[in-house]
Structure formats: C-alpha cells, structure tokens
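Colleague: just coords:
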C-alpha cells in the first residue's frame, strides 16, 4: 500500500460540517512531492508553455477561471479559482494532467469563485465535464503529435503480472472497509448503479445496443444497485443449480443475490479486506454453504461454470492481459454458458492514443488500471476465443449520477473518514477522484456497459 494512504494516528479528527477542509501543506512523508512545487529552469519553461495553452483552451470554453490574469477567463459557466498561479502552472507544466490534479490536492486551485465559501460542491465535476467533452481538441494538433515524446509511461512495477497484480489491487481496495462503507450504499456496491429509466435501441460501430435514458436525480441508490446486479443475473440466466464464477468479489452483493436464486458461486478476489467482509456478509445472509470466496488470481481459476460474471474488474486487468482474461473465461465456460461483464469503456481512438500513458488516476487511485473500448473487447474475443459479443446496455449517465451521490455521501462523512486516520489531503484527493470520474461520464467521454458474451 502506498504510504500516502497509511492510517496515521496523528491525523486531524474533525472537519467543518458539509465543507471541504481548508488545504494545509501535505505531509511529505505521506505525500512525497506535494509539500513543495517543482522548480528549476525546465520547470520555468514548461510553466510558461502551460500558462499559454491553458489560457487559450479555457478562453473558448463555457467555464469561468479566476486568478489567472486581470480578468476571468472563459465564456461563463462552472467556476474555479487559481489561488497560487505560479505553483499551478509549475505543476501543470512539469507533469501535465498529473500535475493538474496534484495542484488541486495542494490547494493551488479549487472550485468556485473567490470568496464563494467552502469548497466541496459539485462545481468541480461540472467544470471538469466541460474540459472532458473537449478533450480531443484542447491541445493543438501539432502538439498532440508530439504527445509520445512528453507523456510519462506507466512504471513497470504497475504492470499486472501475476506477481504484481495483488499489490496494485491492495493499493486501493485494501484501504479500509470502513472508508468504503462511509460513502457506499448498504449493498456496498462499488460500481455503476442502474436507475429506473427508459431504454432505446441504437446502433454503433459494433452493432445493436440498448442505451439507458437519463436517470432521475437523487433516485434511490440502493435499489438502483440491486437492479444493476439483477439485470446481469437475468441476462446470464442465473437460477437454481447454475454454477457461477465471479471474477472480482467486491463486498459480496452479487454472490449473495446469485446464491439467493439457487446458484452455487465461486468468487475470486485479490483483496484481503474485501474477502474478509464479503465472507461475513455472505454468512450473515445465510448463503455460506453456496458461496466460496477465494483469494486467487483470475488466471489460476479452474473448474467449469455455466455463467461467468465480472463487474468493473476488467479495468484492472491491463491491456497487455485482455487476451489472457478472455481466454481464461473461454476455458472455464461450460457449453451453452453465458458471460456477463460490466465494463467502463472509452472511445476506441482515445484508447489507442492513451494506452501507454501514466495518469493521475494510475498514480493515486488505480495503479495498472486502463479502460478498454467496446470495439477492442469485441476484437480480442473474436481473435482469441470462441466468445462473441451478443448483447450490450450503455448506461454512462447512470454512472455520473452514482458518482454524484457517492461524492455527496463522502463529503458528509468527512469527520468519520478523518477519524479513520486519513488526512485532509486524502479528502481532497478522494473528492477530486470522484468528481473527475463523474465528469468523464457526464460529458460522454467515458461510458459503462453491461456486455453479454455467448458462444454461437
């Protein structure tokens, strides 16, 4: 586990009700590199370039940026304030989008207009959504062609080999079960919910799909999480006697619901924290005899299963191992079996452009993570397995609403999180992570799909 997430007994144990804690200098032992901005001649040049690119980009967007120059930048819209411009552009110029996020963690910039009160509103996500919608064109084309020369590559230590994957998973999922319980609903589902909304049929480059309409704001999250799981169980025809393999246990809700239908479930995870709590929840629900939760890499799974289910786990596989992941599923799937995967996806062209990029999300949230496109999952399964993509439900805006509710819950639980030993910088990081993610789905830059694979 990275040192910045270790529980520290000397961390503050109070926070202003409903407000993001005021930024303080990050502890260099817990947050190396955040206690002071980068400096030197290279940083000075890159900061100057970043200032010019940033001003040119936001000036044509429907946002408002205070604190850069004599007057606000932008065409009006969600507002941010740059509190310390020199630090903001030093970090942004030196480390691109990683530095952009780190400057938020240190308080060099934040949401809202000057004097507008405590930060912590959803305006951050609204601002980032405008940027995400324009992501392919924010940087001039000539500079985009030089991308490969300036972006950082993922560290070799983040590659999801059998030896390293467990550490990558532990970095996030073994933070604290109490932390996740503080902002998730009672099902402890850490993936997109499916709210009640009309659905329409559409066609894209991979064929026919269902597209879920806009969810109702503030709809009940717990019932929407249950609906997401029940739909996956329905399309994979899980019922009495079904042998189910679940790749990625979470905290056990899918396994509980599958067992309640009369299925036997073998669930595998690499998170010791999740395994322990999932087993407790499964026993409490009365399904201990029907469900086995094993600490096991998906590559090592044996047996034969009528249904294979995996909810937002493929994002942690890494593009180098997508073929291995699907070949494993193909190997253990019984004749006539069905595969249900819920996957966060991105456009195919953006996936190709970013698959060797080290991001803020990789550094602080999901080391080794990478999002596929629907197209590449179709291509990989066609090339390397007998599986075929035969059903899809697109529901990206439902993830935007899920994340909005999570962020609101996390903000309300700030005192509880500080009491667990996390610090103010962690709270800002978590808020940025949730709103940064929400922006991707709200803008349409990201999507989440329930995918059904069968054998012809």
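Modeller: That came in fine, so what should we check first? Quick caveat, the model's predicted, so the values are computed rather than measured. Residues are numbered from 1 along each chain as shown.
Colleague: only C-alpha atoms for contact and neighbour calcs from this point on.
Modeller: Noted.
Colleague: And the longest strand along the chain, what's buried?
Modeller: Scanning the chain for the strand with the most residues, using DSSP state E, yields strand 333-345. Across strand 333-345, burial judged by 16 or more other CA atoms under 10 Å covers 333, 334, 337, 338, 339, 340, 341, 342, 343, 344, 345.
Colleague: and the first one, what does it touch?
Modeller: Read that as residue 333. By CA atoms under 8 Å, 6 or more residues apart in numbering, the contact set of residue 333 is 304, 305, 306, 307, 308.
Colleague: can you check the third one too?
Modeller: Contact partners of residue 337, counting by CA under 8 Å, 6+ apart, are 236, 305, 306, 307, 308, 454, 455.
Colleague: distance of it from residue 235?
Modeller: Distance, residue 337 to residue 235, using CA to CA, to the nearest Å: 11 Å.
Colleague: ok, now the first one?
Modeller: Distance, residue 333 to residue 235, using CA to CA: 15 Å.
Colleague: Kindly report the same for the last one.
Modeller: Residue 345 sits at a distance of 20 Å from residue 235 (criterion: CA to CA).
Colleague: ok, second structure coming up, stack it against the first:
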C-alpha cells in the first residue's frame, strides 16, 4: 500500500495509530490484525469482507477504491501473477449459467426485494447506466437521463409503430413501456420472478398490457422473429462460456433487415482474459456467475461465434463510462441516505456495508477507466433460423 497514492492509518493498541503512504484519500484500518489476516487468506475477497465486517473504513470510500482500481495491475507482484492459476480461487461449478444455474444466480441478486431497489433507484426503476447532458448531475435529473438512454437504444434499433420488439432482460419494465408507447409490440423475457411481477404491474398501470408480454423465460428458450432486439446490461450475467449461445439467440430471433441494440459493460481485453477463471468478491456476494466482456470478445463472437459462417456485424459501439460513474454515485448517495429504510426492510448492517462497498467499488471501476459501458448496434445479413442454442 505504501506504493499507492493512498494514506492508510493502522490503529494502535493504545488508541494511537501509524500512518503509511504519501498522500491521497485516507483509509482507516481499525483492526489491522484481522484486516491483514483476511487479505492473507483470501486476497481481494478478504479485502471486501473486511469492509463488510467493519474492520476498515474511509470517508471517501469511492476515492480509496478508485486508487486500487487505477493500480490493479501492480497490486499483485509479477512473480505471483505468473502463478495466478495456483493461488487464485476458481469459480464454483454451481455458478455456471446453465438454465438451472442462471435461474439461481439471477434469484440471488434481482429477487432480493423490489422495495430494496426502489429505495435507491429513481422512479423509472432502471438499473443500468443513464445518459446525462452534463456533470455533475443532480438526483432529480436521473429519470430524464434514464429515458434518454432508453430512447437512444430504441432509436438505434429503429423501434416505432408496429415494430415487433424482443427485449432480453426485462428489468422492471421501463424500456418495454416506453417502446409500447411508441406503438411497438413487445415481448420481454426475464428470469426474475420479483422483477416480472412488478413489470407486469407497471405495464398494466400504463394501460399497455395489449402491447407488452412479460415472460418468465430463459433467453435460450425464446421463439419467434422480431424486427428489433434490445438487451440492456444482460450480457454480464450470461457467463463467458455462454456468450456464443447468447449471440446466436440475438441473431436467430432477428428478422432480415432488423437491428440489435445492446448495452454492455466492458473491460480491457487483457484484464478480461486474466479474470475469466477467477472467483471474486463480486461473484461471491453480488453477481454470481457474472463476467464482463471486452469489446474484442464481443467482436470475435459476433463474427465467428454464430455457427453459420455469416455472423453479426457491429455497426457502432458508443462508449459513455463517465455516465455510469455518475449514475452509481447517485444510487450510492441515495442508498446511504436511506440506510434506516433499508434496515427496516430486514437487511442488517453487514448487508448495508456490502451494498455500500459494491456501489462504490463499481463507481471506482468507471472513474478509473478500468470499466466502460457501451451501446452496440448490430446487424445480421441472415434470416432467422434455429432455436438460438
């Protein structure tokens, strides 16, 4: 830690402390013995667990985590990086995104509680990056920024009156409602029972149940042909070994001349390759079975992973990572401000620290440039065939 632009205060037995570092945000380690024991035993998983346990704190948690994200390549010595396969924890077989595994992985995150998500999301209940007009953004601007993001995707996919639209990953239904308000006929699929229940309720409240179907269905089991396919931050939950099946589904469901609009979090290709087999704190506590792709991985699968030699073509890939950092800041601040209400729902202090860490950790990834988010537009020159894998 002394090599990082970070100040670390290690608590002493008599109430004093020893400060390390040369500057930057301050990290206070209240229980150094427990903190270093966890890191020695479980590495970065232990680092997050130590925060959950209250063994360290920071006034600027995002600032501290941004420093780590900016220096992720040097946190592990080169000698140990070469031996990563020997010391890094491997992902458990139970988290593979088979049909059964995917249902369980989605349930563990998205079925926590609709009321919980409503406490920190805005009124649109949109759980993906917004697109702002400028920074810094005020919380009151978040609903309009989420609609701006949705409209960009709908425009990119050419959604209008009479469009047959397939949405893979419903969320809580805002995109489906907005598409139906344009005159589209929407089939939206999700594996989350909690999300589907609220999405159906919101569709009904908007008077659009004749234009929107929300199905509890795996994306691999979708049937039919559609003029447009949209999927927002769904690929991260697919699992890298199932990415080809996911893109086969996108292509197989698309009518000739149709377009796919895909919003995806991305990471550098070299870091993705290193991360593929690794079991992380995020996998253990937040997104079991998840994996963030690189742009190169998406391009490779689009071109060669469809199994019929034609592939999908990336028309555009617009990046807007800083907008996700801002979105996450607003969510985190709202979550922190409403901590008592989170507790009233039955979520204890450890859970609240877990989610505070998750939101700050994610924000740091985008602020550091370690993560990005893009809207891809894809086209295919083939007719729809097959079941999509």
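Modeller: Received the coordinates, thanks. Bear in mind the structure is a predicted one, so any value in this text is a computation, not a measurement.
Colleague: nearest to residue 354 of structure 1, of the contacts of residue 333 of structure 1?
Modeller: residue 308 (29.0 Å; CA to CA).
Colleague: Would you mind finding the match for the closest one in structure 2?
Modeller: Aligned counterpart of residue 308 of structure 1 in structure 2: residue 229 (TM-score structural alignment).
Colleague: Correct me if wrong: that match contacts residue 259.
Modeller: Yes. Shown here, residue 229 of structure 2 and residue 259 form a contact pair, counting by CA atoms under 8 Å, at 6.6 Å.
Colleague: Pull up the overlap in contacts between those two.
Modeller: residue 157.
Colleague: Let me see the ranges of the strands in the stretch 201-350 of structure 2.
Modeller: Under the criterion DSSP state E, counting those that start in this stretch, strands of the stretch 201-350 of structure 2 are mapped to 212-216, 226-232, 254-266, 312-319.
Colleague: I'd like to know how far the residue of structure 1 most remote from its centre sits from residue 104 of structure 1.
Modeller: Going by CA atoms, centre = their mean, the residue of structure 1 most distant from its centre is residue 70, 36.5 Å out. Counting by CA to CA, the gap from residue 70 of structure 1 to residue 104 of structure 1 is 22 Å.
Colleague: re the thing from before, which of the contacts of residue 333 of structure 1 are retained in structure 2?
Modeller: For the contacts of residue 333 of structure 1, the subset whose aligned partners also touch in structure 2 (both residues aligned by TM-score structural alignment, their matches' CA atoms under 8 Å) is 304, 305, 306, 307, 308.
Colleague: From residue 151 of structure 1, how far off is the third one?
Modeller: Using CA to CA, one gets 43 Å for the distance from residue 306 of structure 1 to residue 151 of structure 1.
Colleague: repeat for the first one
Modeller: Distance from residue 304 of structure 1 to residue 151 of structure 1, counting by CA to CA: 43 Å.
Colleague: Ok, the last one next?
Modeller: Distance of residue 308 of structure 1 to residue 151 of structure 1, given as CA to CA: 37 Å.
Colleague: Counting neighbours, go ahead and name the busier of those two.
Modeller: Higher neighbour count among residue 308 of structure 1 and residue 151: residue 308, with 28 against 16, using other CA atoms under 10 Å.
Colleague: so the strand or helix carrying residue 118 of structure 2 matches what in structure 1?
Modeller: Residue 118 of structure 2 is located in helix 114-120, with elements delineated by DSSP states H and E. Aligned by TM-score structural alignment, helix 114-120 of structure 2 falls on residues 177-183 of structure 1.
Colleague: Stretch 172-189 of structure 2 too?
Modeller: Going by TM-score structural alignment: stretch 172-189 of structure 2 matches residues 251-268.
Colleague: List of residues touching the matching stretch?
Modeller: Contacts for stretch 251-268 of structure 1 (CA under 8 Å, 6+ apart): 187-189, 229-230, 233, 238-249, 274-275, 277-279, 281-282, 285, 287, 290-298.
Colleague: What's the PyMOL syntax to select whichever of those are buried?
Modeller: Applying 16+ other CA under 10 Å to the contacts of stretch 251-268 of structure 1, the buried members can be selected in PyMOL as follows:
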select buried, resi 187+188+189+229+230+233+238+239+242+243+244+245+246+247+248+249+274+275+278+279+281+282+287+290+291+292+293+294+295+296+297+298
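Colleague: contacting residues around the residue mapped onto residue 215 of structure 2 from structure 1?
Modeller: Under the alignment (TM-score structural alignment), residue 215 of structure 2 pairs with residue 294 in structure 1. Residue 294 of structure 1 makes contact with 266, 267, 268, 269, 275 under the criterion CA under 8 Å, 6+ apart.
Colleague: which residues does residue 368 of structure 2 contact?
Modeller: 66, 67, 69, 70.
Colleague: list the ones among the residues you listed that structure 1 also has?
Modeller: Mapping the contacts of residue 368 of structure 2 onto structure 1 (both residues aligned by TM-score structural alignment, their matches' CA under 8 Å) leaves 66, 67, 69, 70 still in contact.
Colleague: ok, so of those, who is nearest residue 363 of structure 2?
Modeller: Nearest to residue 363 of structure 2 among these, with distances taken as CA to CA, is residue 66, at 8.0 Å.
Colleague: and residue 302 of structure 2, how far is that from residue 352 of structure 2?
Modeller: Plainly put, residue 302 of structure 2 is 39 Å away from residue 352 of structure 2 if you go by CA to CA.
Colleague: again, but for residue 138 of structure 2
Modeller: Counting by CA to CA, the gap from residue 138 of structure 2 to residue 352 of structure 2 is 23 Å.
Colleague: And the two? Which one has more around it.
Modeller: residue 352 (18 against 12).
Colleague: so what's the aligned residue in structure 1 for the more buried one closest to, chain neighbours aside?
Modeller: Aligning on TM-score structural alignment places residue 352 of structure 2 opposite residue 427 in structure 1. Nearest non-adjacent residue to residue 427 of structure 1, counting by CA to CA, 6 or more residues apart in numbering: residue 414, 7.2 Å away.
Colleague: Identify the residue of structure 2 aligned to that neighbour.
Modeller: Superposed on structure 2 with TM-score structural alignment, residue 414 of structure 1 falls opposite residue 339.
Colleague: Its match touches residue 350, doesn't it?
Modeller: No. Between residue 339 of structure 2 and residue 350 there is no contact under CA under 8 Å: 11.8 Å.
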